[in-house]
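In: quick one, what's the 3D model for this:
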Amino acid sequence: MNYDTRIAAEDLAVTDSAAVLMGDAEEERQSRRKLWIIGLAVLAGLIGIWFLTHSGDDAASGDKKSQAAVVSVVAPGRGTIEGAINVTGTLAARRELPVGVPGEGGQVVSVLVEPGQWVGAGQVLAVIDRSVQVQQRASQAAQIDVARANAQLAQANLDRALKLVERGFVSTADIDRLTAQRDAAVAQVRVAGAQLGVLNAQLNRLNVVAPAAGLVLERRVEPGQVVSAGSGILFRLAKGGEMELRALLGETELAQVSNGVRAEVTPVGGAKTFTGEVWQTAPVIDPQSRQGIARVALPYAPELRPGGFATAVIKAGTVVAPMLPESAILSDNEGSYVYIVGKDNKAERRNVKTGLVTANGIAVVEGLSGTEKVVLRAGGFLSPGETINPKVVTK
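Out: Have a look, this model is predicted:
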């Protein structure tokens, strides 16, 4: 029994020793694994640091390159530029003649003209009923006959008295009285004649006539209508049929236009272009819109209808200067300016003065010689001294 117990104890001891040995081996393997993991982590860290270091250098180099913004530039040179100002406006009669009732008026008997018809100076446009005025004139003509008869009688009485005064039958006082009667009768003849002249003038003014030769633009009266001096305009005429375009221009453009310059006018909806010339520019500028009117004289044409809308190209002379697109010219409180490529590809601000505006661009009359490289667009995002990467654009 003791022997078996000792054997079992020895077996147990052996078993415990084996377990201890196995545990030590496992712990050694785990330690070795941890060392490998730590070594790999350190290696990965070193590799990461190397990549970060080199990629930082590359990124810095890339940043420096990316900071130089790529911009399109052009050397505009100098050339002869023909100014052309595009404007819009309204067609109208150059000299519009409003015609109303010149006299007392009355009922319209007939209207003799239609819109679009040509009339001469003094031509009757409308006739007003004159039956009452005709009777008044006839009555006044009879009054003249009565006055003349009275004057003749007074003259005869005076003549007889003058023959009797030598015989002493008529006194000097009677002669003076008869002379005064004769003079009064003669004066009555003149008064009656003047009154007849007034009636004739009133009768003639019953006709509505054209004050000058021209084109009838509008008729506002019909037969049977009762009109008077307060009835307003009955007809509108265009004197001589002459038309004009009243074009609205900004104050800068208006300063470039002078009387006599040529203009090409095209009515809206029409394909035909008419040639005219500026005959008047507004002496004042509207303070709200900052615009003024240039009036372009045009000959008569059926396509030019007053009140219609039209476009025009006004020739504003020529100038020798660099030409730039609108996108290249900026402005602020100091005025207009552009960006040019300076030393070491640095953006440099250059103040300029603009001139003629055309469909192809804007003339720069001061500030550029034409040899500079000017930033075409995106100048609003640049600042003086900023490094740029210019790309020359061929015009």
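In: CA only for contacts and neighbour counts going forward, please
Out: OK.
In: ranges for the helices of the chain?
Out: Using DSSP state H, the helices of the chain run over 2-67, 131-165, 172-204, 251-254.
In: tell me the contacts of residue 196?
Out: Residues in contact with residue 196 (CA atoms under 8 Å, 6 or more residues apart in numbering) are 137, 140-141.
In: JSON lines for these, including distance to residue 6 and neighbour count?
Out: Formatted as JSON lines, the contacts of residue 196 follow (distance: CA to CA, whole Å; neighbours: other CA atoms under 10 Å):
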{"residue": "137", "distance to residue 6": "176", "neighbour count": "19"}
{"residue": "140", "distance to residue 6": "179", "neighbour count": "19"}
{"residue": "141", "distance to residue 6": "182", "neighbour count": "18"}
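In: quick check, nearest of those to residue 93?
Out: residue 137 (39.8 Å; CA to CA).
In: surely that closest one meets residue 200?
Out: Yes. Using CA atoms under 8 Å, residue 137 is in contact with residue 200, at 6.9 Å.
In: picking up where we left off before, who wins for proximity to residue 91 among the helices of the chain?
Out: helix 251-254 (18.5 Å).
In: for the closest one, name the packing helices and strands.
Out: Other elements packing on helix 251-254 under the criterion 3 or more CA pairs under 8 Å, 6 or more residues apart in numbering; DSSP states H and E are strand 291-298.
In: here is a second sequence; please produce its structure as well for comparison:
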Amino acid sequence: MAACLGGAAPPFVSSVSFAQQPGARQAPPPAVVVEKIEVQQVSNPAQFTGRVEAIEAVDIRARVTGFLHSVDFKDGQAVKAGDTLFEIEPDQLNALVASARAQVARADATRISAERSLARNRDLLARRTVSQATVDEVQAAFDVASADVQVAQAALDTAELNLSYAHITAPISGSIGRATFTTGNLVGPDSGSLARIVSLDTVRVAFAVTEGLLVTIRQQQASGGGLDPNTLKLSLRLANGTDYGTPGRIEFIENEIDPQTGTVAARAVFPNPRHILLPGQFVTLYVQEKDAPSLPVVPQTAVLQDREGRFVYLLGKDNIVSQQRIHTGARVGNGWAVTKGLDGGEQVVVEGIQRLAQGMTVQPSQGQPVGGGT
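Out: Next up is the predicted model:
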């Protein structure tokens, strides 16, 4: 991700040296404050506003009509897949199952009788006692009886399935909300949701990537650089200002830009073992490189600029200062990361800098190290 320069621009100064005039009285060396250049890990995270979403959520509904016999959970408790949630009174459903079984037995008895009749008539046909037309009629009666058995069996299967629906279990594991119906109420397929289960152990964070950043990512991919999700560090900041301790990963980036907003939808996945993140919650998402480079960081007050670019004054041997040209990158706390010109460990002038010139002798004192932060 491209790093952006921030803060006020360094003062624009001349780099002309001041020569001492022969015979002139020499002024005492100017007092300056110096700091040691520290090497720090530099990252420039992108910041997004995200919304927490459940990966799995199920509305529990009644599939058969009946009176609620029991509600077998407490509002808000954790449930596992297969746990009993509701019981619908099964008496009427048991009666329908019994009736369907009787119809199966009746149809099967009729089929057996038709099968025996068909066997007798085939034997009589072989003896030329009955006509072929009679045998055909008996065969048709047997076929109808066999089909009636299948119809009765299907009705029994349906009745038994409806009976099983009287025992309502959790299809997924998660946290269940409040029951919208209590014991004794008549419920059915038109009653709406009886309760809602939301899986919280792992959640998604939906956010929108700006069109400009997406173009940058695509350009990196086109040039062979790419954007490996495994090289990114995703972190969250909660509404109370605290940081969420568990990192996440990019799950999905949409393949079309929303013309209304100029953004593309993306999702990240975060483990949520303590259920701190709840669906509908707004969070701040930070995306940065996992292995950010380590660069020298120079205090902002030490940087000057002239027509040739930016530079600092380094303290050398015998307290003599010299100009050092630098290239700066991202802001890091109250300093700048230096991409070229410094290696770390140098002594740089941070106060009294406006009075300096190349090769001047100074009286240095040590200042406070530049503060870090991202």
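In: TM-score for this pair?
Out: Here the superposed chains carry a TM-score of 0.59, computed using TM-score structural alignment, normalised by the length of structure 2; 300 aligned residues with a CA RMSD of 5.0 Å.
In: related to what we said a few turns ago, wait, which of the contacts of residue 196 of structure 1 is closest to residue 242 of structure 1?
Out: Nearest member of these to residue 242 of structure 1, counting by CA to CA, is residue 137, at 40.5 Å.
In: quick one: what's aligned to the closest one in structure 2?
Out: Matched across to structure 2, residue 137 of structure 1 falls on residue 97, judged by TM-score structural alignment.
In: just checking, its match touches residue 154?
Out: No. The criterion here is CA under 8 Å, and residue 97 of structure 2 misses it with residue 154 at 11.3 Å.
In: got the helices of structure 1 as CSV, with distance to residue 260 of structure 1 columns?
Out: Formatted as CSV, these follow (distance: least, CA to CA, whole Å):
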stretch, distance to residue 260 of structure 1
helix 2-67, 54
helix 131-165, 51
helix 172-204, 42
helix 251-254, 14
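In: of all these, which one is nearest residue 324 of structure 1?
Out: Using CA to CA, these put helix 251-254 closest to residue 324 of structure 1, at 17.5 Å.
In: got a list of contacts for the closest one?
Out: Contacts of helix 251-254 of structure 1 (CA under 8 Å, 6+ apart): 85, 281, 285, 290-294.
In: thinking again about what came up before, redo the contacts of residue 196 of structure 1 as a markdown table? Include distance to residue 95 of structure 1.
Out: Output for the contacts of residue 196 of structure 1, formatted as a markdown table (distance: CA to CA, whole Å):
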| residue | distance to residue 95 of structure 1 |
| --- | --- |
| 137 | 37 |
| 140 | 41 |
| 141 | 41 |
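In: which one of these is nearest to residue 350 of structure 1?
Out: residue 137 (84.6 Å).
In: and that closest one, how far is that from residue 143 of structure 1?
Out: Note on residue 137 of structure 1: its distance to residue 143 of structure 1, by CA to CA, to the nearest Å, is 10 Å.
In: before we move on, the earlier item: not counting sequence-adjacent ones, nearest residue to the match of residue 137 of structure 1?
Out: residue 159 (5.0 Å; CA to CA, 6 or more residues apart in numbering).
In: contacts only, for the alignment partner in structure 1 of that neighbour.
Out: When structure 1 is aligned by TM-score structural alignment, residue 159 of structure 2 is paired with residue 199. Each residue near residue 199 of structure 1 by CA under 8 Å, 6+ apart is listed here: 133, 136-137.
In: how many neighbouring residues does the counterpart of residue 136 of structure 2 in structure 1 have?
Out: Residue pairing (TM-score structural alignment): residue 136 of structure 2 is matched to residue 176 of structure 1. Residue 176 of structure 1: 12 surrounding residues under other CA atoms under 10 Å.
In: try residue 152 of structure 1
Out: 15.
In: which residue in structure 2 aligns with it?
Out: Under TM-score structural alignment, residue 152 of structure 1 pairs with residue 112 in structure 2.
In: what's the distance between that match and residue 76 of structure 2?
Out: From residue 112 of structure 2 to residue 76 of structure 2 the distance is 56 Å (CA to CA).
In: which residues are in contact with residue 64 of structure 2?
Out: Neighbours of residue 64 of structure 2 in contact, by CA under 8 Å, 6+ apart: 162, 165-166, 187-189.
In: which of those residues are buried? Put it as a ChimeraX command.
Out: This is the ChimeraX syntax for the buried subset of the contacts of residue 64 of structure 2, where burial follows 16 or more other CA atoms under 10 Å:
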select :162,165,166,187,188
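In: the contacts of residue 64 of structure 2: which two are farthest apart?
Out: 162 and 187 (13.9 Å).
In: how about the nearest residue to residue 154 of structure 1, chain neighbours excluded?
Out: residue 182 (4.5 Å).
In: hang on, I meant residue 163 of structure 2
Out: residue 93 (5.4 Å).
In: strands of the stretch 201-350 of structure 1, start to end?
Out: For the stretch 201-350 of structure 1, the strands defined by DSSP state E, counting those that start in this stretch occupy 207-209, 214-219, 226-227, 235-239, 243-250, 262-267, 274-281, 291-298, 309-321, 323-324, 330-332, 335-341, 347-351.
In: nearest to residue 47 of structure 1, of those?
Out: Here strand 347-351 is closest among those (CA to CA), at 41.7 Å.
In: list the buried residues of the closest one.
Out: 347-349, 351.
In: my guess is residue 328 of structure 2 contacts residue 339. True?
Out: Yes. Using CA under 8 Å, residue 328 of structure 2 is in contact with residue 339, at 5.6 Å.
In: and these two? Which one has more around it.
Out: More crowded of residue 328 of structure 2 and residue 339, by other CA under 10 Å: residue 328, with 22 against 16.
In: Provide a list of residues in contact with residue 111 of structure 1.
Out: Counted by CA under 8 Å, 6+ apart, residue 111 of structure 1 has contacts 125-127, 221-223.
In: settle this for me: the residue nearest to residue 163 of structure 2 is touching residue 164, isn't it.
Out: No. Using CA under 8 Å, residue 93 of structure 2 is not in contact with residue 164, being 9.1 Å away.
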